[in-house]
Each structure stands twice: as C-alpha cells, then as structure tokens.
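[1] Predicted structure and sequence below. I'll ask about it afterward.
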Amino acid sequence: MDNATAVTFKMTPYESMDKYKHGMFCVFFLLYLTAIVLNSLFISVIHLNPELHQPMNVFACMLSINEIYGSTALLPAVMVILMSNTREISVKWCIAQVYFLHTYAGGEFCVLALMGYDRYVAICYPLHYHSKMSKSKICKLIALAGLYTLIVFGCYYSLTLQLSFCGKVIAKLYCVNMELVKTSCSTAPYISIVGLVILPFFIVPQLVMILFSYAKIAKVCSKLTKEAQIKAVKTCIPHLLSLLNYSIGSLFEIIHTRFEMNRVSVEARSFLSLYFIIIPPILNPVLYGIGTQIVRVYMLKLFVKYKILPKKLAV
C-alpha cells in the first residue's frame, strides 16, 4: 500500500460542532462511560454467579465484551478529534479504525445469530436443551463466530490494504471502508468485483440462521397453548429488541455512508452515524441484566455486598 499521496484525512463533520464541542465531548464521554460501566457490571455479575452460567447469558456476555471493544475502538478517537484543532486522522489510524469498526459490527451480528439459535433450541427442543447447548458446544460456537468474522472481513480488508489514497476528506465522524474506497485513486476493477462477492458472506449466513430459528419457533408456538405461547415469546423479546436495535443502527450507518443526505442536518447525520456504536452497548446490558429478573436479583445482591444499596432493597 502506498500512502504517500495522503498522510492524513480531514474529518469535515467536526467543523459544524466547533461552537459546542465541549458540550459534545461531555455527552460522548458520559455515553461511553455508561456503556463501559453497564457492560462491565453485567459481565461481572454473570461471571461471579455460577447459577447464571446459562447459554443465553454466556452469549449475552460475549455481546457485552464485543460492545466494550467496539465502543473503546471508536468513541475515544471521536472525542480526541473533536477537541483537536486540525480535525484530522492519520491514514494508518483510519485504516486501523476500519478494521476495529467492521470486526465489531460483524462480531455483533454473529453473536445475535447464535442467540437466535439458542432460542430455537430452547423452545423447539426444551427437553434436550442442555445436551444440545453443552459447554463444549457453546465454546465451539463462540470460536466459530469469532473466526468467521475475522476470516471473512480479513479477505475484504486485504483489498483495502492494496488501495492508495488521493482524496484527503472524509465526510464522517470516523472511518469506514466505503469512505476509504471513495478517496482511493486505485481503479483496479477486480477490487470492486471481489469486494461485492465477499460482502454477502458478511451478512447472509447470520441472517439465514436468524430467520430459520424464528421460523421454527413460530411453527412450534402455533401448536402450543396460549399461556405457553406467551411464555415462549417473553423469552425471545430481549433478543428481538437487541436485533431490531442493531438493525436500525446498521441501517442508519448504511444510508449515511452510501446515500446523499444533504436535506438532513449535519448534527442529525452525525448522531445517526454513531447510533449503532452507542445505543446497542447501552441498551443490551439493560435488556439482559436489569430486564431479566434473576440477573437483576444477583445485581442487587452484588450492590448490597459492597454496600452500594441498603439490604432491604435487595429483598
């Protein structure tokens, strides 16, 4: 890769935030701190209580670990550039940011697909759930999800590393692969063709697994009593909300990157582009932690143990 044509990229959206950059810095810092605290708390509660080492909680912990990774890879850099005078990012760090951001996004979708599969097994094969979702199988599924993300995006990313860059402006708060392609002065057609071939592998298998799981769940639920249907649906609600939230954020990101949005204010575009890296990391530990009764009880016990809450509140 030849970076001689461009040493840094100018991040233009930050210019519109100059008048209130200190306020935005505080907002980003509080959101980042909230995401880190909530996810760390959730992971700690699950880790410290063997009774909570159920497959769905393990997958939820992996989701939290991935969200700490994604938030830490992006938000501190956003805050640094926001407070800088140049509003620039080096080409090397921009390329690294692309790697962090896309592996976060791919890992998130893979874990959500595994969580959908877990709900499928729990509802369709309740008597065989623990044998089908054994510890060894869970470890293999998590390892497969991680390797799949790294291998598929690694193939896609290897094309990005071959690019040279003539453009010096990126119209986003952070670097994504499409923005690097837009600034590239490389015209080799095979890069675009191979990229288009690889891209579906980053999305389609997980989507198929989720659709298959919920199709089977719907079929089984149609044969259950009304009470059993309500119980089954309740166990799926946190996952469906997480999936919907992540999908909305990803859709915002795709629209912002690939389409002109001149009619939308820069501030609104900036928030929408950060949605998938801020809202899911805050919402998911709430859904699987505070939103789950048994986990909530153990959280209260942890607070009482360290004298954060009075004992009567944990009853």
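    Happy to help now that I have it.

[2] can we go C-alpha only for contacts and neighbour counts from here?
    Noted.

[3] so Lys10 sits in a strand?
    Yes. Under DSSP: H, G, I helix; E, B strand; the rest coil, Lys10 sits within a strand.

[4] so who does Cys312 touch?
    Quick fix: residue 312 is Lys, not Cys. For Lys312, no contacting residues are found, by C-alpha atoms under 8 Å, 6 or more residues apart in numbering.

[5] do you know how far it is from Leu300?
    10 Å (C-alpha to C-alpha, to the nearest Å).

[6] got another, please set it beside the one above:
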Amino acid sequence: MDNVSVVTFFILSGLNETNDYKVTLFTFTLLYYCMILFLNISIIIIIILDQNLHEPMYILLCSCCINGLYGSTGFYPKFLLDLFSSSQQISYEWCLLQALVMNSFVCCEVSILAVMAYDRYLAICRPLHYQSVMTKRKVSQLICFSWFTPFCIFSINILLTSRLRLCGVNIDRLHCVNWVIVQLACYQSDTFSINVTAHFTMTIYFSHGLFIIWTYMHLIRTCAKSKDDRVKFMQTCVPHLVSLVTFIVVVLFDLMHMRFGSTDLPRSLQNFINIEFLLIPPVMNPVIYGFKLTKIRNRILCFFPRKKLPPLS
C-alpha cells in the first residue's frame, strides 16, 4: 500500500549532548521518578483506605494522581533506558504508543482539573444542591469522561498518523509527540485530516479552559461576600488554582516551543521546556494537596506519632 510508512524506528536526538554526565542524570532521574511514584501512590492509598475521604473532591484528587503516574510511566522508564543505550532508538509502534500516552495524559489532566473546578463551584456557590448533584454515580461518570474522551480522540489521531508515509526518523526531543511525527510526513497534503482533528481537539480543551475561568469568576464573586466561603476557598480552591495555573503554563511553554521555538536555544533548556509538564505537576499535585487539604494532612500526620513530653516534676 502506498500510504503505509516504511519507517520502522525513530531516533530521539534530545540526548545527544548528555554523554559526559549520563550517570549523574540517570541517578537524579531515577530518584525523581521514585519520588513521583511514592508521593502519588501514597495519596491514592490514603484516599482509598480512609472512608472519610470518599468524597468527590478527594476521589477527583485520586484520579489526578493516577493520571500523574500514567504520564510519568509513559516517559521515565524509557528515558532511563536511553541514558545507557548506544543509540536512542524507539520502535515505530512504541513511539506511536508513547505519543498516545503523552497527549492523552495532558488532555486528561485538563479534563480532571475542569471537573474539580465544577466540584468546587457546586460546593461553594450551590451548597444546597451539592449532595444531590455530585452523587457517586455522577462523579464516576465525570471521571470516565475525563479519561475516555482524550484516549478516544488521540487514538483516532494516532491511527491517522500511522497511515502517513514518513520521510525522516529523527525526533528532536526526549520523547515522542504526535505533532512532531506528523511533521516528518513526506507530503503535507496528507496531513489535512490530522490537522482537522488537531484543531477540533484544541477547540474542545480550550472550551474546558473557558469553563474553568467561568467557574472561578463565580467562585471569587461568591467568596468575596462571606468570611466562611473565603476560608473554604483558601483551603480547597487555592491548591486547585495553583495546580491549574502551573499545568497550563508548562504545557503552553511546550506547545509554543514545539510550534514556534528556536533551535538556537541551549539543548539543556530545550529539553527542560519539552518535559517540564512531566517534571513539575506529578510532584507538585500530591505535595500541595497533601499539605493544604486538612483531612489528608491529618491522615499523613497519623503516620508520625508525636513525641511524648516528660511529666512535670
């Protein structure tokens, strides 16, 4: 078939300048990945085991941590192997799979953050309707939507990409991304359907962003009227807002660099921009929620018994 690619592997050239400090990079990366696993799994286990945390906000946080594990595992194990490989090759099939994981991870995170914003909007702006709206069934449906929709959209994108004839194997990054693979197409006219689905996807998740802005406009307006609501906003909305802003900023940096970035930047800086969405959110989310949300913080502190003071004489 004429439209089937003959490419059987790709070369990830982002590691070309790391030969002098691969051992150091491997050590720190392994420790960092272990920290991601420990923090996210700890939050997940605490929420699952504690019946008092079986509330929509904490269930959504659990889903957010699972997504952090999903995205991180799609990158770090392969990256660690590449550090001690003579050539940073990845098979055609595994590259498409990694592209699917990376893209669906990002969009799933946006969907979960949008659902969390909706949850906070109901809890603060519509407290009388909260219990009747955010039922266990509704929360389950929203979480399934957050996971299923990005996976289906990017499965279609990856399927369309797999039908392209490619005229290159070099990917100037540390991991595979669908847009970069598409840029290797021999004929850009063949990418029309992919561009259409890409713009459709961007429209969907841009609307998620508009929805989040709308919810926070109402949240801020409501919380400005009541001291109790301001306290609730600081306790539950600020962690979400910090997580949201951080994730959007790091993803936009990567998108802007991928589309319009200069190749004159130092390789180390380009690599950092390309993977910062895999560096910051997977660690920041469990840390900021673990310290800011009172129930989770108290549950964590239970594992560290207080030292008893000697009796007064």
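    Received, thanks. All of these numbers come straight from a predicted model, not from anything done at the bench.

[7] where along the stretch 151-300 of the second structure do the helices fall?
    178-182, 192-223, 227-232, 238-260, 267-279, 281-292, 294-301 (DSSP state H, counting those that start in this stretch).

[8] For the longest one, name the packing helices and strands.
    Contacts defined by 3 or more C-alpha pairs under 8 Å, 6 or more residues apart in numbering; DSSP states H and E place helix 192-223 of the second structure against helix 92-125, helix 136-162, helix 227-232.

[9] try the fourth one
    Applying 3+ C-alpha pairs under 8 Å, 6+ apart, one finds that helix 238-260 of the second structure makes contact with helix 92-125, helix 267-279, helix 281-292.

[10] Over to the shortest one?
    The elements that helix 178-182 of the second structure packs onto, with contact taken as 3+ C-alpha pairs under 8 Å, 6+ apart, are helix 92-125, helix 136-162.

[11] what's the mean gap between the shortest one and the aligned bit of the first structure?
    In this case it means helix 136-162 of the second structure. When the first structure is superposed, helix 136-162 of the second structure averages 1.8 Å from its matched positions, counting by mean C-alpha distance after the TM-score superposition for the first structure.

[12] So which bits of that helix are buried?
    139, 142-143, 145-147, 150-151, 153-155, 157-158, 160-162 (16 or more other C-alpha atoms under 10 Å).

[13] Show me how far it is from its chain's centre.
    How far helix 136-162 of the second structure lies from its chain's middle: 14 Å, per C-alpha atoms, centre = their mean, to the nearest Å.

[14] That helix vs helix 192-223, what angle?
    Here helix 136-162 of the second structure runs at 150 degrees with respect to helix 192-223, directions being taken by axes from the mean of the first three to the mean of the last three C-alpha atoms, to 10 degrees.

[15] helices or strands up against helix 136-162 of the second structure?
    helix 56-73, helix 92-125, helix 178-182, helix 192-223.

[16] Give me the helices and strands touching the first one, please.
    Under the contact criterion of 3+ C-alpha pairs under 8 Å, 6+ apart, helix 56-73 of the second structure touches helix 22-49, helix 92-125, helix 136-162, helix 281-292.

[17] Turn the helices of the stretch 151-300 of the second structure into a markdown table, including distance to Asn3 of the second structure and mean neighbour count.
    Listed next are those as a markdown table, based on distance: least, C-alpha to C-alpha, whole Å; neighbours: other C-alpha atoms under 10 Å:
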| stretch | distance to Asn3 of the second structure | mean neighbour count |
| --- | --- | --- |
| helix 178-182 | 14 | 20 |
| helix 192-223 | 14 | 15 |
| helix 227-232 | 56 | 14 |
| helix 238-260 | 25 | 16 |
| helix 267-279 | 30 | 18 |
| helix 281-292 | 38 | 20 |
| helix 294-301 | 53 | 15 |
